[in-house]
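Student: missing the sequence, but the structure's below:
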């Protein structure tokens, strides 16, 4: 059974991922404790966990805020994410079992259902599951762990990407090509397809930057 602080950490992390707590937002322990109906102690423990993951920043004598990522750092993080996922795809094409192929196709089908619902947030969750199946398929537990860590750091931004017009459809189509390459054992093709799927550059980058919420306390 998960500790109370872990459950709270996941709940707060989810609020950050879906934009309820935007970058730069001050996290008041008393307000959070009241919202969740708990004491401040497990809230404080949850915030310490989130700080260790880089999702929030705890400032001495000023409290905690949701981490803000600048454009240059965002590019760098997506570059690393693209390479990690490309490596996962390459290994998955070599190592994924027939059962893994079946699960991957099932998660792809779930993405299709979410796409057809015209709900970008529903697609966001199914999209995460799809990528995680590729991490698992690499059969490299260290690589899987690193990919999951960075995926979590980038959750709010990957979600915003999917709100750009026509991005959900494009994402689904790109998934289909990756699935085919992995199942056919074409490692280099799978790696390149997934790398391009993740990279933000050109118009995709400007669209993402335009969609970012303004940091707390700042106006245009």
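Tutor: Now that the structure is in, tell me what you want to look at. Here the structure is a predicted model, which is why all the values come from computation and not from measurement.
Student: contacts, neighbours, all on C-alpha from now
Tutor: OK.
Student: Residue 64 should be in a strand, yeah?
Tutor: Yes - Residue 64: assigned to a strand according to DSSP: H, G, I helix; E, B strand; the rest coil.
Student: Once you drop chain neighbours, what's closest to it?
Tutor: residue 58 (4.1 Å; Cα to Cα, 6 or more residues apart in numbering).
Student: swap in residue 32?
Tutor: Residue 32's closest residue in space is residue 43 (Cα to Cα, 6+ apart), at 7.1 Å.
Student: list the buried ones in the helix or strand hosting that neighbour?
Tutor: Element membership for residue 43, per DSSP states H and E: helix 40-52. Neighbour-count burial for helix 40-52, counted by 16 or more other Cα atoms under 10 Å, picks out 40, 42-51.
Student: before we go on, here's another structure to hold up against the first:
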């Protein structure tokens, strides 16, 4: 009797393969979040030149996650890749970013409307909890603490809106204006208090959580107008070296 041909061996995927893939994705996201945070707080100064290795050393992540993060941030126009010269943290152009604020206003109107219309009980519960947290800690929040909560608020609104495409559109805009807020509150004398921006966020959360669509859109416009007011101050009072570190700082700054 002829021997039967052996059956082809199936490649078995074990459970151990799944965490490795998930961990790799987490490293990509964590590297992005870490670099984005350093951009917002100007630990990576606008205008600064550096290398991929510099970012690896600063973040503690390996080449692949950092490379992945840099490509995303370059697409977001936050980092400039200069062939044969390394990387540059994009200088801040106040005139350009003020134009982009108008774009954010229009997109936010659409997102806020969707969030107010589509939010489910879980979304609304999270927003009301965040609203209470902001009210309770209104007078004691540090800028770093507020920025952490601000990221979560952005995520809540986008989750309630239920359209994944919007996250990729708004993410770089949120980063740009979170950095503007950081510079404004950190370096503009007399403008360190956060109660104005906190009150704007409370109004947005309350309106969306209660599904008051038009009031939510109005609250969003008020928040954008608050940010626009920061530009009025910064355009006349900001030290230019804070917007581009290659510029010589002003005497006495």
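Tutor: Now that the structure is in, tell me what you want to look at. Everything numeric here is computed off the predicted structure, so don't read it as measured data.
Student: on that earlier part again, can I get the buried residues of helix 40-52 of the first structure in TSV with distance to residue 28 of the first structure?
Tutor: Output for the buried residues of helix 40-52 of the first structure, formatted as TSV (distance: Cα to Cα, whole Å):
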residue	distance to residue 28 of the first structure
40	10
42	13
43	10
44	10
45	13
46	12
47	10
48	13
49	16
50	14
51	14
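Student: which one of those sits closest to residue 172 of the first structure?
Tutor: Using Cα to Cα, residue 50 comes nearest to residue 172 of the first structure of those, at 30.5 Å.
Student: In the second structure, what residue corresponds to the closest one?
Tutor: Superposed on the second structure with TM-score structural alignment, residue 50 of the first structure falls opposite residue 73.
Student: Next, the contact list for that match, please.
Tutor: 32, 36, 79, 172 (Cα atoms under 8 Å, 6 or more residues apart in numbering).
Student: so the closest residue to the second one other than its chain neighbours, which of the three states?
Tutor: Here the nearest residue to residue 36 of the second structure in space, its sequence neighbours aside, is residue 175; by Cα to Cα, 6+ apart that works out to 7.3 Å. On the three-state scheme (three-state DSSP), residue 175 of the second structure is labelled helix.
Student: Which part of the second structure matches the helix ranked longest in the first structure?
Tutor: For the first structure, the helix with the greatest residue count under DSSP state H is helix 71-95. Alignment of helix 71-95 of the first structure against the second structure: residues 94-118, by TM-score structural alignment.
Student: Tell me roughly how far the matching stretch lies from the first structure on average.
Tutor: When the first structure is superposed, stretch 94-118 of the second structure averages 1.5 Å from its matched positions, counting by mean Cα distance after the TM-score superposition for the first structure.
Student: and that stretch, how far from the chain's centre?
Tutor: Computed by Cα atoms, centre = their mean, to the nearest Å, the separation of stretch 94-118 of the second structure from the middle of its chain amounts to 14 Å.
Student: residues of that stretch that come out buried?
Tutor: Quick answer for stretch 94-118 of the second structure (16+ other Cα under 10 Å): 97-98, 101, 104-105, 108-109, 111-118.
Student: mind listing what residue 65 of the second structure touches?
Tutor: Per Cα under 8 Å, 6+ apart, neighbours of residue 65 of the second structure: 27-29, 31-32.
Student: okay, now residue 31 of the first structure: neighbour count?
Tutor: Residue 31 of the first structure has 12 neighbouring residues, counting by other Cα atoms under 10 Å.
Student: name the element it belongs to?
Tutor: helix 29-36.
Student: quick one: that helix to helix 40-52, angle?
Tutor: 110 degrees (axes from the mean of the first three to the mean of the last three Cα atoms, to 10 degrees).
Student: Superposed on the second structure, what's the mean shift for helix 29-36 of the first structure?
Tutor: Mean for helix 29-36 of the first structure is 3.7 Å (mean Cα distance after the TM-score superposition for the first structure).
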